[in-house]
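> Structural data only, the sequence is not supplied:
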C-alpha cells in the first residue's frame, strides 16, 4: 500500500519473536485479516498480538502507545490495547514494534442497522476520552485546523473526477470551512473512529483498538464515527450523546469528508476495503444534504 513499506510476513514475525522474546517462540503465528493501513497485525498464540508498522511514520507511534495507553485505559469505558512488550529493529525489519494483549470482538459493519446502543457507546467513549487531562499529551495526527487541509482536499476531489459529485462535495467542504472554530485548547481525541478500529460484542462497543492518530485536537474529529460507523437513523443520537453543537457538527462533517476523499484517492488501487468504506462515507455525507442545525 505504501512505497516505503517493508516486506512483512509470518516468517518475519517468528524470527523477531525468537530473537527478542524467546519465551513465546513456540506459539503459533497467524496473520489477522485486516484492512489497516498503518500496521500489519499477527496473532501470537491465544492471548497476544504482534503489531508491525508498515511505514516509518507509524513506527513513531510505538513509543506514544507504550507511554499513553496504560494511562488512558483505566479512564475509558471500554477496553483498549494493553502493550506487553516493545520490540526493536531486527531480522531486516527497520523499526520498533509491539506485542499487545489480544481482545476478542468483531468489527462493526459500516452503517449497521442495529446501532442505537452502539451510538450511545461511541458517544460515551468519546466523551470520556475528551475529558482526560491533556497535560503533556502529544498533538493528534489530525490536530491541524480544517483550513490547513483545504488544498489537499480540493486536490482529492479533482483526482476523483467522475467518481464523486464534485459540486456537492465542495459545497459541503466550503460549509465546514465556514463553521466557527472551537474556542479554547484542544482535548484528547482518538481521531480515527472507523469500523476497523472498533470491536463490538453483542451489538455493543467492546474495544477501541488503534490509537495511532490519538492526541490533542478538536473533538469534532471524533465525529467521524457518525458517518464511518453509524447509519443516518443513529446520528442524532450520537450527536446528542456527545453534546455537539452546530459548529462542531459542521466541522465534523468536513473532517469525515476530507479523510474519506483522501482515502479514496490514495488507496483506490491497493486497499479495496478502505476504498469501499470511503465511498460509503462520501455517499452518506452527500445524502445528508444541508448541514444539520
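Yep, it's here. In this text, all values refer to a predicted model and were calculated from it rather than measured experimentally. Numbering: from 1, shown residues only.

> switch to C-alpha atoms for all contacts and neighbour counts from now on
Will do.

> mind listing what residue 5 touches?
54, 55 (Cα atoms under 8 Å, 6 or more residues apart in numbering).

> Would you double-check that it falls in a helix?
No - Residue 5 sits outside any helix when classified using DSSP: H, G, I helix; E, B strand; the rest coil, being coil.

> ok, so what distance separates it from residue 229?
Noted for residue 5: a distance of 28 Å to residue 229, by Cα to Cα, to the nearest Å.

> next one: residue 244
Computed as Cα to Cα, the residue 244 to residue 229 distance reads 17 Å.

> Show me which of these two is the more surrounded one.
Set residue 244 next to residue 229 and count neighbours by other Cα atoms under 10 Å: residue 229 wins out with 28 against 17.

> what's the closest non-adjacent residue to that one?
residue 110 (4.5 Å; Cα to Cα, 6 or more residues apart in numbering).

> SS state for that neighbour?
Using three-state DSSP, the three-state assignment for residue 110 comes out as coil.

> show me the contacts for the most centrally placed residue in the chain.
Residue closest to the mean C-alpha point of the chain, counted by Cα atoms, centre = their mean, is residue 192 at 2.5 Å. Residues near residue 192 by Cα under 8 Å, 6+ apart: 211, 213, 214, 221, 222, 224.

> Count the residues that sit near the first one.
By that I understand residue 211. Residue 211, neighbours per other Cα under 10 Å, totals 23.

> Residue 139 too?
Neighbourhood size, residue 139 [other Cα under 10 Å]: 18.

> So what's the residue count around the residue nearest to residue 229?
20.

> What are the contacting residues of the longest helix seen in the chain?
When the chain is scanned for its longest helix (criterion: DSSP state H), the result is helix 246-267. Applying Cα under 8 Å, 6+ apart, the contact partners of helix 246-267 are 1, 146, 149, 152-153, 156-157, 159-160, 169, 172-173, 175-177, 179-182, 219-224, 227-228, 239, 274-275, 278-279, 281-282, 285, 291-293.

> also this one, for the comparison:
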C-alpha cells in the first residue's frame, strides 16, 4: 500500500489517537518540523510526540524501538525516548507508529564544546556496556568493505558537481587507505549507530537527550564515533577519543565510516535537505583537515 506523504497530516493523527488512545483524544496536534527523511513528527499536547513512518523501512525502526528502548533506557546516562503508546495500522495508515514522551532540548550547532564531547563519550560507553544477549544486528556495523562500491560511486558523482568544491582525489585516497586496513578484532558492541546532530538534544553545552534509535543493535564499535567528525571541533574530538580509548585502527574505521556517509549523503540531499547536505559538507571538511 502506497502512502502519500501529504496524507500524513494532523487529521490522520487525530483520527489514529481517537481510535486507539481515547484518553488523549482532543489533545492539540501540531506537525513538528524535522530534517529527518524517514518519519513525520507531531506534537500531541504539551508533553507528547507522535512519530509516524513515512516509508516501510521506518516501520521496522518503530518496532525495534518499542521492543528495546524500555529495556536499555534505565542503563543509559541521558534521556532517551519513552514509549507511551504503541500504535497499530489504522484509518488507512499501514504501519505501526508510536507515541513518546516529549523530550526538551535543541539540536546542537556544529563545532560544539568539550563538555558535550564528554557527555557523548559517556553515552557511547554506556551503550557498549549493555549485554549483547538477544541484541539485533545494527543497521550499520558490518565490514567497512561493504561500503566500498557506494562510496566510490558517490565520489564520482561529486566529481560532476564542481560547485561543491570537494577534493575528490583527496577523499578517494583517504577512503582507499582506510579500506585497505584490517577491520580490527574488537568484538561487537551495542550501538546507537546513527549519532547525527539531528538525533541529539542539548541544553547549552551539555547533552540533554539522544533520540531516534531505529538503527541500534550490535556491530563495530567504530560506528558510534560519528560525532567526532559530524559535530565536534578538533579539541573536543580529542577529548571524545581519549574518553572512549579508541585505538588507531578503530579511529581510522570510524573516520572512514563517517566520511563514507557524508560522501553518499551530499549528492543525494544537496537540493532536497539542507540540514543533511550541510552536515555532509562539514564532515568532509573536518576529515580532510584532520588528515592533512
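Happy to help now that I have it. Every value quoted in this text rests on a predicted model; they were computed, and no experiment measured them.

> Buried only: go through the contacts of helix 246-267 of structure 1 for me.
146, 149, 153, 156-157, 159-160, 169, 172-173, 176-177, 179, 219-224, 227-228, 239, 274-275, 278-279, 281-282, 285 (16 or more other Cα atoms under 10 Å).

> if we can go back for a sec, which residues of structure 2 does the longest helix of structure 1 align to?
Matched against structure 2 by TM-score structural alignment, helix 246-267 of structure 1 falls on residues 248-269.

> Now do the strands in the stretch 51-200 of structure 1.
83-87, 97-101, 187-189, 198-201 (DSSP state E, counting those that start in this stretch).

> quick one: which of those is nearest residue 25 of structure 1?
Distance to residue 25 of structure 1, taken as Cα to Cα, is lowest for strand 97-101 among the strands of the stretch 51-200 of structure 1, at 13.0 Å.

> what range in structure 2 matches the closest one?
Using TM-score structural alignment, the residues of structure 2 aligned to strand 97-101 of structure 1 are 97-101.

> And for stretch 138-154 of structure 1?
Residue span in structure 2 matched to stretch 138-154 of structure 1, by TM-score structural alignment: 136-152.

> Skip the chain neighbours and tell me the closest residue to whichever residue in structure 1 pairs up with residue 225 of structure 2.
Aligned by TM-score structural alignment, residue 225 of structure 2 pairs with residue 223 of structure 1. Nearest residue to residue 223 of structure 1, sequence neighbours excluded (Cα to Cα, 6+ apart): residue 252, at 5.2 Å.

> one step back: so of the strands of the stretch 51-200 of structure 1, which one's packed in deepest?
Most buried of the strands of the stretch 51-200 of structure 1, by mean neighbour count (mean count of other Cα atoms under 10 Å): strand 187-189, with a mean of 26.

> Which secondary structure elements does that one sit against?
If you count contacts as 3 or more Cα pairs under 8 Å, 6 or more residues apart in numbering; DSSP states H and E, strand 187-189 of structure 1 packs onto helix 116-130, strand 215-217.

> mean per-residue distance, that strand to structure 2?
Taking mean Cα distance after the TM-score superposition for structure 1, the mean distance separating strand 187-189 of structure 1 from the aligned residues in structure 2 is 0.5 Å.

> Identify the residue range in structure 2 corresponding to that strand.
Against structure 2, strand 187-189 of structure 1 falls on residues 189-191 (TM-score structural alignment).

> any residues touching that stretch, and which ones?
Here stretch 189-191 of structure 2 has contacts from 124, 127-132, 135, 138, 216-221, 223-224, using Cα under 8 Å, 6+ apart.

> repeat for stretch 172-179 of structure 1
Residues outside stretch 172-179 of structure 1 that contact it (Cα under 8 Å, 6+ apart): 146-147, 247-248, 250-254, 257-258, 286, 290-291.

> now that stretch: how far from the chain's centre is it?
The chain centre lies 22 Å from the centre of stretch 172-179 of structure 1; the measure is Cα atoms, centre = their mean, to the nearest Å.

> Please apply the same query to stretch 264-272 of structure 1.
16 Å.

> Pull out the buried positions in that stretch.
So stretch 264-272 of structure 1, judged by 16+ other Cα under 10 Å, has buried residues 264, 265, 266, 267, 268, 271.

> next one: stretch 283-292 of structure 2
Buried positions in stretch 283-292 of structure 2, judged by neighbour count with 16+ other Cα under 10 Å: 283, 284, 285, 286, 287.

> Excluding chain neighbours, what is closest to the second one?
What sits nearest to residue 284 of structure 2 in space, not counting adjacent residues and going by Cα to Cα, 6+ apart, is residue 259, at 6.3 Å.

> Kindly report the same for residue 50 of structure 2.
Using Cα to Cα, 6+ apart, the nearest residue to residue 50 of structure 2 is residue 99, at 4.5 Å.
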